[in-house]
Structure formats: structure tokens, C-alpha cells
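> Here is the input, now give the coordinates:
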Amino acid sequence: MDAKRNLSPPQRLAVAYAQRDLREAFSLLLEFDNRLMAIAAKGQESLIKQLRLAWWRDQLKKDYIDRPKGEPLLAQLAICDHSLALVAAFQSLVDAWEQIVAVEGDIESPAILVANKARGDAIFGSYAIWASGGRISTEAVRAAGEFWARGSLGLLVLATDLKLLPGLKPLNLLQLAYAVDGKANGHARFRIFLRMSWHGLTGM
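Below you'll find the model as predicted:
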């Protein structure tokens, strides 16, 4: 896996603790979500953002041999062991980010809730199925995915609402990256970082 990929430090840590045979696919899911987030965050008109997202949808519909050869994410997608499942997850992520872009920053919009559930299902749901064979509660995975998705958008997610998933350390690390006390200060956030590190080392 290319260490220079567009992943945040918590995401890099999560990928490092993923099952070895799933690291590539898990990394691609996170990087693609980051790419779409970057599109949504640009200071451009909503229509331009939607056109850029539509470009990704069009490429994902094509056979891999017809996709642009110079796009690293598409190139990695084509050779990944989980490419078929990833294409479906990528498409769900595009749909989710289109909903987010369409509401133009209205965080109270019901579309944000729907989009975050879709993002959580695409990333948390996919990894949970691959890693556990469906043995973990779908509802628990979905709740964890939504918790992470809200936090990644900068929406408040309280540590009291966090529910760790047994046997799914990478997903727990992603949740822990955003779990804060309602009155969290710099020291509290540092304790959260220490908790992430401890969980990464011990699983506790």
C-alpha cells in the first residue's frame, strides 16, 4: 500500500490495524471518501461540485479498461481483490456526497442524516462484512458508521454515545478519532488520542 495516500493520521492508524488482506480495500474506501469530501469543501458553486461528482459516477459505471488511466484511485480500484464490492461502495459514497453538496451546508437538513448513514454503510458496513463475515450486528455497525460520519463532517459526536465494535479495531479507531466530551478542551482531546493509541495496542 502506498504510504503517500491521502489519509489522515487516524485513518492511517486504522488501516495499519486492519486485516492484512483487507488493508488495500479499506484504504481505498477512506481515500475515496476523502477525495469526495475535498470536492464538497471547495469554494465553488454547488452545480460545479455536482458535475465533478457526476464525473466519478460516470467513470465507475465503465468497465475498468475504459476508465482514465491517469487517475490513481481508479487504477488501484481495478487491481484490488475486492474491486466489485468497492465499486458499489464507491457509488454509494458519490450518492451520499451529492446529497451533502445539494443542501449547501444546511447541517439540519434530513439529507445530511441520510447521507451519513450511506457513508457509514459504505465504509463501516463493507469492512465489517469482509472482516467478520456478517457476525457483527448490522445495527451496531450502522450506528458506529453514522457516529464516525457525523464526526468527520465536524458535527458534534459525544464520547457517551460511542459504542465500540468487538473484533473491529480499525472501525473503533475511526470512531475514537471524533469522540469528544461535550466540554472537551485541549487536554480532553489529548486523552482521546491516548485512548486511541491504547486501543490500537491492546484492543481495550
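> only C-alpha atoms for contact and neighbour calcs from this point on.
Noted.
> From residue 69, how far out is residue 75?
Using C-alpha to C-alpha, to the nearest Å, residue 75 is found at 7 Å from residue 69.
> The two: who's more crowded?
Set residue 75 next to residue 69 and count neighbours by other C-alpha atoms under 10 Å: residue 75 wins out with 15 against 11.
> For the helix or strand hosting that one, buried residues please.
If you go by DSSP states H and E, residue 75 is part of helix 72-79. Neighbour-count burial for helix 72-79, counted by 16 or more other C-alpha atoms under 10 Å, picks out 74, 77, 78.
> quick one more, to check against the first:
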Amino acid sequence: MTGIVEDPERDLVLTYARAGRRAGLAALLALDDALAKLLRTTREPALGQMRLAWWREALEKLDHVPAPAEPVLKALEAEVLPHGVTGASLVPIVHGWEVLIEEEQLAADAMRRFGEGRGQLFVAAGALLGAAGDPLAQAGQGWALADLAGNLEDEKERAVARDLARPLLEDAARTRWSRSARALGALAHRARLDLAEAPKAAGAPSRVGRLLWHRLTGR
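From the prediction side, this is the model:
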């Protein structure tokens, strides 16, 4: 899954969040990046589960004690929790990632569980941003599955992930997103663009234009 790399499209999407909440959205995405990196760099399933358990416990503790000296947790404490998002509400994101360690082969049901868990990032971000009536869970699941499809090696598994992601993202795209949540809507549109039969490269003018149109219209 995507790591912490230079990503001009994501930098653009972050500007869609109002200034006072932008750092919070960046912190939530950094949490997802950290979990993705954990899986990418851990070969032993038992070790991966131990590391994910540490993140689960650390997120839950954010609601009761100061964050340890870990940059992602510090950012969540400073930029996310003050806006009504609890550390405990972020734990399902970790559960979603854990599916990829627990399952030797990713059947459709396991992928759905992954999408439902990781997709809670959109729900938390929606609470942070003050979203109103937006299809957060649906879009978050589609976004998570589209990214999964782009990172799987097995073509059959990739096809299943794409087939699960498309209807979720297409349905979410039919909604006019509230102004507060347009950063999340843009992430969902970006995931749809990645699922195209012949996707344009990230940063292509047509992709950027589509994201800008969403910023203006919510569509």
C-alpha cells in the first residue's frame, strides 16, 4: 500500500480541507501510511500482528494519557483529538490492515473486511472536517479497496478488489459532497481514476482537472 512518498495529487487534495483542519487530515493519512509501511516491511505474520497490536493499544491510550514520542501519535493528539475524534474510533483502521496478515489468500469476504476497517479513516476524517450527509463509509471502503487492487501481485485478487471497489466509488460519486468533505470526495474520485481500464498517470492534466472540478462543484 502507498507509503510516505512525494504525491502532488494528495498534496492538492489536502488543500481542499479548511486550513484549521488540514493538519488533522494529514495526520490521519500519515497513520494509514505508517500502517501500510508496517505491513510492507514485516515478513513474519506473528511479528506483524504484534506491531499492529502496539498501534491498537497506542491509539486507545490517546484517550487517557499523553501520546508517546512517536510522530504520528503526536500529530493525532495535537490535530485530530481536539476536534472530537477519539483514539478508540481509529482502532478499526488497524483491524482492517490486520486482515492482510491474518489471511494467506485474500478472498472477497476478507477484502470486504479490509475495506470496512481501513475505510473508517474516511468516517474519522469526516468527523474531523465537519462533513454533513456525505457517503463516508462507502467512499472509504472503495478508496481502500482500489488502493489494495493497485498493490496486489495476483491478477485474480486484483480483479476481485477492483470489482468490489468500483460500485462503491461509483455510488459515492453520484452524491454532491458537502464543501467540508470535498477533500475526501476528491480522494474517492482519485481512486476511481486509478481503476480506469487505461488510467492516466498521477498528475496528468485530465486527472488534476477532474479533482479541481470536484472542488468547485462537489461532484
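> between the buried residues of helix 72-79 of the first structure, which is nearest residue 126 of the first structure?
Taking C-alpha to C-alpha as the measure, residue 77 is the one of the buried residues of helix 72-79 of the first structure closest to residue 126 of the first structure, at 14.8 Å.
> Once you drop chain neighbours, what's closest to residue 36 of the first structure?
Leaving out its chain neighbours, the residue that sits closest to residue 36 of the first structure by C-alpha to C-alpha, 6 or more residues apart in numbering is residue 97, at 6.7 Å.
> helix/strand/coil for the one you found?
helix (DSSP: H, G, I helix; E, B strand; the rest coil).
> do the same with residue 104 of the second structure
Residue 104 of the second structure ends up coil, using three-state DSSP.
> Tell me who's in contact with the aligned partner of the residue nearest to residue 36 of the first structure in the second structure.
Aligned by TM-score structural alignment, residue 97 of the first structure pairs with residue 97 of the second structure. Shown in contact with residue 97 of the second structure (C-alpha atoms under 8 Å, 6 or more residues apart in numbering): 35, 36, 114, 117, 118.
> Quick check: closest non-adjacent residue to the fourth one.
Read that as residue 117 of the second structure. Closest residue to residue 117 of the second structure in three dimensions, ignoring its sequence neighbours and counting by C-alpha to C-alpha, 6+ apart: residue 96, at 3.9 Å.
> residues touching the one you found, list them.
113, 114, 115, 116, 117, 118.
> how about 6 Å then?
Applying C-alpha atoms under 6 Å, 6 or more residues apart in numbering, we find residue 96 of the second structure in contact with 114, 117, 118.
> quick one, what contacts the first one?
This points to residue 114 of the second structure. Counted by C-alpha under 6 Å, 6+ apart, residue 114 of the second structure has contacts 96, 99.
> hmm, 10 Å instead?
92-100, 106, 108, 141, 144-145, 148 (C-alpha atoms under 10 Å, 6 or more residues apart in numbering).
> average gap between the helix or strand harbouring it and the first structure?
In the assignment (DSSP H and E), residue 114 of the second structure maps to helix 108-118. With mean C-alpha distance after the TM-score superposition for the first structure, helix 108-118 of the second structure departs from the first structure by a mean of 1.9 Å once superposed.
> need the next SSE after the helix or strand where residue 37 of the second structure lies, C-terminal direction.
Following DSSP H and E, the helix or strand that holds residue 37 of the second structure is helix 19-40. The helix or strand immediately downstream of helix 19-40 of the second structure is helix 45-61, counting by DSSP H and E.
> so how far is that next one off the chain centroid?
Centroid separation for helix 45-61 of the second structure versus its chain: 18 Å, with C-alpha atoms, centre = their mean, to the nearest Å.
> Could you do stretch 57-71 of the first structure as well?
Its chain's average C-alpha position is 21 Å from that of stretch 57-71 of the first structure, according to C-alpha atoms, centre = their mean.
> and what of stretch 18-35 of the first structure?
Distance of stretch 18-35 of the first structure from the chain centroid (C-alpha atoms, centre = their mean) equals 9 Å.
> Give the buried residues for that stretch.
18-19, 22-34.
> ok, of the residues you listed, which one's closest to residue 175 of the first structure?
For these, the nearest to residue 175 of the first structure is residue 30 (13.3 Å; C-alpha to C-alpha).
> Hmm, residue 15 and the closest one touching each other?
Yes. If you go by C-alpha atoms under 10 Å, residue 30 of the first structure and residue 15 touch, sitting 9.1 Å apart.
> anything in contact with each of the two?
residue 7.
> Counting neighbours, what do you get for residue 172 of the second structure?
23.
> That one maps to what in the first structure?
Aligned partner of residue 172 of the second structure by TM-score structural alignment: residue 163.
> Buried residues, the helix holding residue 114 of the second structure. List them.
For helix 108-118 of the second structure, the neighbour count (16+ other C-alpha under 10 Å) marks 110, 111, 112, 113, 114, 115, 116, 117, 118 as buried.
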